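Q: sequence and predicted structure, then a few things I'm wondering about:
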Amino acid sequence: MRLLVTGREGQVVRSLLRLRATQSDIQVHAVGRPELDLAQDRDLVGIFEPLKPDVIVNAAAYTAVDQAESDTDLAFRVNGRGAGLVARAARQLGIPVIQISTDYVFPGDGVRPYLESDPVSPVSAYGASKLAGERETAQENPNHAVLRTAWVYAPEGKNFVRTMLRLAKSREEVGVVADQVGNPTSADDIAAAVAAVAINLKANPHDPALRGIFHMTSQGETTWAGFADTIFRESAARGGPSARVKGIATSDYPTPAKRPANSRLDCSKLRNAHGVVLPSWNDGLARCINAISMTGEW
């Protein structure tokens, strides 16, 4: 299996590249800027074809959620039209495309985990741009799987886990939003799930049940405050930084982009169609903190 993944620095990209060391039957090649810039409207076949991929994974994205409120055009070029260009190139090469998407396509006002069939209505420019990418992908290439995930973290990069550990170095107490709930999801677990979906798509080229939109998050749910508290407990157990968590309301921490209050995703469809179930978020977090502790780079 030869996976071509767009982007180089993203958390999911790095995790997919790490996957090569543990799964010898999977080759992963990452292509990013400057040779691949999804903000530029261009034919991508010439970039992808020499690499002879079996499946293309579009993990490149504009991910600055708050900045997207004022940089909307660029967010839509990368996340919307850029996703369409990747999907079109995959169709021209006769191969599937996997599009990584987000819980932010939902308004967040539901009282249960969202199903793939629930109405979408983003409350931020970032969410709207990712929804545009889903639609562009489906329009350009019927042979696709859109994988919506949420609250992604990894041992490296910019994410909630790294932010909490950094703040704990200089603060005894950290205020964290306690009225938003979701499914923290390890980028390493996402990478393993993406690889499994890719294998299924390649092995079953005409099975419509394996194509379409799927939700893909870790099992279990918590609030951002609960997430932070567990991060600090796991860190303290390994001699790392820790702090008290003070639960605060979303209104106490205003941001340019509105966040969904309910980010929970129901992943039953992914389990039933692809046989893919991600581990619990607690297990994924423990592995992440352990990886950080091994480097000593708290």
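A: Structure's in. What do you need?

Q: going forward, measure contacts between C-alpha atoms and count neighbours the same way
A: Fine.

Q: ends of stretch 20-35, how far apart?
A: From its first residue to its last, stretch 20-35 covers 22 Å (C-alpha to C-alpha, to the nearest Å).

Q: nope, stretch 143-155 is what I was after
A: End to end - C-alpha to C-alpha - stretch 143-155 spans 32 Å.

Q: surely residue 38 meets residue 84?
A: No. Residue 38 lies out of contact with residue 84 (C-alpha atoms under 8 Å); the separation is 9.5 Å.

Q: that's a strand at residue 148, yeah?
A: Yes. Secondary structure of residue 148 (DSSP: H, G, I helix; E, B strand; the rest coil): part of a strand.

Q: ok, it to residue 35 distance?
A: Counting by C-alpha to C-alpha - residue 148 and residue 35 are separated by 27 Å.

Q: where does residue 119 land in three-state SS?
A: Under three-state DSSP, residue 119 comes out as coil.

Q: thinking again about what came up before, more crowded one of residue 148 and residue 35?
A: Legend: neighbour count by other C-alpha atoms under 10 Å for residue 148 and residue 35, higher for residue 148 (22 against 9).

Q: so where do the helices sit in the stretch 51-200 of the chain?
A: 72-76, 82-93, 125-140, 160-168, 187-203 (DSSP state H, counting those that start in this stretch).

Q: reformat those as JSON lines; add distance to residue 275 and mean neighbour count.
A: Supplementary listing: the helices of the stretch 51-200 of the chain in JSON lines, determined by distance: least, C-alpha to C-alpha, whole Å; neighbours: other C-alpha atoms under 10 Å:
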{"stretch": "helix 72-76", "distance to residue 275": "33", "mean neighbour count": "20"}
{"stretch": "helix 82-93", "distance to residue 275": "24", "mean neighbour count": "24"}
{"stretch": "helix 125-140", "distance to residue 275": "22", "mean neighbour count": "24"}
{"stretch": "helix 160-168", "distance to residue 275": "29", "mean neighbour count": "18"}
{"stretch": "helix 187-203", "distance to residue 275": "9", "mean neighbour count": "21"}
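
Q: here's the one I want to compare it with:
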Amino acid sequence: MRLVVTGREGQVAASLLEAGRGRAGVEVIAIGRPSLDLAKPDTVIDAIAAAKPDIVVSAAAYTAVDQAEDEPDLAFAVNAVGAGKVAEAARRLGVPVIHLSTDYVFDGSAAGAYVETDATGPRCVYGASKLAGEQAVAAANPRHLILRTAWVYSPFGKNFVKTMLRLAADRDEITVVADQWGNPTSALDIADAILHAAAQLHGNKGSDASGIYHLAGAGETNWSGFARHILDTSRVLGGPWARVRDIATMDYPTKARRPANSRLSSTKFASVFGSNAPDWRQSTEAVVHRVLV
């Protein structure tokens, strides 16, 4: 099974490349700029066709949440038009597309964890562009899995875990927002889940599991609770540690509005594909260990 993933530098792409090396019968190929540039739709079809995929994983995206408020045209070009072109390329080749989306498609006002049928209502340009991307992917290729995830971290690239460890090396105290809740999700776990689902799609070409799924770490916390667990784990391993002081969202203004509730229920994905994400604490500890060691 040959998976072609868009984007070379992203956390999910890097995690898929690593996970693919340990799987018999699996080959993961990452393609990106300049041969594939989602901001230049004319590059997409030929680049994906040349890679000869059995399944396409649409992971590349415009992810600068605050900057998107100043660059809405670019955000929509990449996250909506570009994502649609990736799905179209997969359809032309007769293969499924697995597309990564986000909790930011919701407004964050729900009392509990969001399920796939809940009404969307993004509060920022980034979320709106990703929702438009979901719609473009579904319209372009009937064989699609749209996987909404949240609070992604990994040993790769820039993310909250690595930021907390860097700040703790220089400070005694870090202020972290305590009134936004969600599911920290390891990109390593996302990669495992994608490979699990892809194997089922590839092995049973007649099955129709197409649709939207939520895929997030098990359990929930707020950003400050996430930070404390990262730093407490680091201290046990001999790494940097700092106190975490809770603040409110209003005390840390950002250009883009974030949902107060990003919790996602992954029950549907577990039911259809038989794959459950580990508890977020366990996965966080594994990533902190890798970053430090």
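A: On my side now, so go ahead. All of these numbers come straight from a predicted model, not from anything done at the bench.

Q: fetch the TM-score of the aligned pair.
A: For these two chains in superposition, a TM-score of 0.98 is obtained (TM-score structural alignment, normalised by the length of the second structure); 293 aligned residues with a C-alpha RMSD of 0.9 Å.

Q: hang on, the earlier thing: include distance to residue 246 of the first structure when you put the helices of the stretch 51-200 of the first structure into TSV, please.
A: Listed next are the helices of the stretch 51-200 of the first structure as TSV, based on distance: least, C-alpha to C-alpha, whole Å:
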stretch	distance to residue 246 of the first structure
helix 72-76	33
helix 82-93	39
helix 125-140	28
helix 160-168	13
helix 187-203	27
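
Q: residue 240 of the first structure: which of these is closest?
A: Closest approach to residue 240 of the first structure among the helices of the stretch 51-200 of the first structure is made by helix 160-168 (8.1 Å; C-alpha to C-alpha).

Q: name the element residue 231 of the first structure belongs to?
A: helix 224-236 (DSSP states H and E).

Q: what comes up buried for that helix?
A: 224, 225, 226, 227, 228, 229, 230, 231, 232, 233, 234, 235 (16 or more other C-alpha atoms under 10 Å).

Q: report the contact partners of the first one.
A: The reference is to residue 224 of the first structure. 176, 177, 178, 179, 180, 181, 182 (C-alpha atoms under 8 Å, 6 or more residues apart in numbering).

Q: next: the fourth one.
A: Counting by C-alpha under 8 Å, 6+ apart, residue 227 of the first structure makes contact with residue 184.

Q: quick one: the strands in the first structure?
A: Ranges of strands in the first structure, per DSSP state E, are 2-6, 27-31, 55-58, 97-102, 144-149, 152-153, 173-177, 181-182, 185-186, 212-215, 222-223, 244-248.

Q: which strands or helices does the second one pack on?
A: The one in question is strand 27-31 of the first structure. Other helices and strands packing on strand 27-31 of the first structure, by 3 or more C-alpha pairs under 8 Å, 6 or more residues apart in numbering; DSSP states H and E, are strand 2-6, helix 11-22.

Q: just say which of those is most tucked in.
A: When these are scored by mean count of other C-alpha atoms under 10 Å, the highest mean neighbour count falls to strand 2-6 (a mean of 23).

Q: what's the mean distance for it versus the second structure?
A: Strand 2-6 of the first structure, aligned to the second structure and superposed, deviates on average by 0.3 Å (mean C-alpha distance after the TM-score superposition for the first structure).

Q: thinking again about what came up before, columns distance to residue 152 of the first structure on top of the helices and strands packed on strand 27-31 of the first structure, output as CSV?
A: Below are those laid out as CSV (distance: least, C-alpha to C-alpha, whole Å):
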stretch, distance to residue 152 of the first structure
strand 2-6, 17
helix 11-22, 8
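
Q: so which of the ones you listed gets nearest residue 52 of the first structure?
A: The nearest among those, by C-alpha to C-alpha, is strand 2-6 at 7.5 Å.

Q: tally of neighbours for residue 170 of the first structure?
A: Close neighbours of residue 170 of the first structure, defined as other C-alpha under 10 Å, add up to 12.

Q: now swap in residue 154 of the first structure and tell me
A: Residue 154 of the first structure: 27 neighbours (other C-alpha under 10 Å).

Q: equivalent analysis for residue 112 of the second structure, please.
A: Per other C-alpha under 10 Å, the neighbour tally for residue 112 of the second structure reads 12.

Q: right, and it touches residue 263 too?
A: Yes. Using C-alpha under 8 Å, residue 112 of the second structure is in contact with residue 263, at 7.1 Å.

Q: isn't residue 122 of the second structure up against residue 109?
A: No. Applying C-alpha under 8 Å as the test, residue 122 of the second structure and residue 109 come out as separate, 10.8 Å apart.

Q: which one's more surrounded, those two?
A: residue 122 (21 against 12).

Q: roughly how far does the nearest residue to that one once chain neighbours are set aside sit from residue 161 of the second structure?
A: Once flanking residues are discounted, residue 122 of the second structure sits nearest to residue 105: 4.5 Å by C-alpha to C-alpha, 6 or more residues apart in numbering. Relative to residue 161 of the second structure, residue 105 of the second structure is positioned 23 Å away (C-alpha to C-alpha).

Q: just give me the neighbour total for the closest residue to residue 100 of the second structure other than its chain neighbours.
A: In space, and not counting its chain neighbours, residue 100 of the second structure is closest to residue 147: 5.0 Å by C-alpha to C-alpha, 6+ apart. The local packing of residue 147 of the second structure (other C-alpha under 10 Å) involves 23 other residues.
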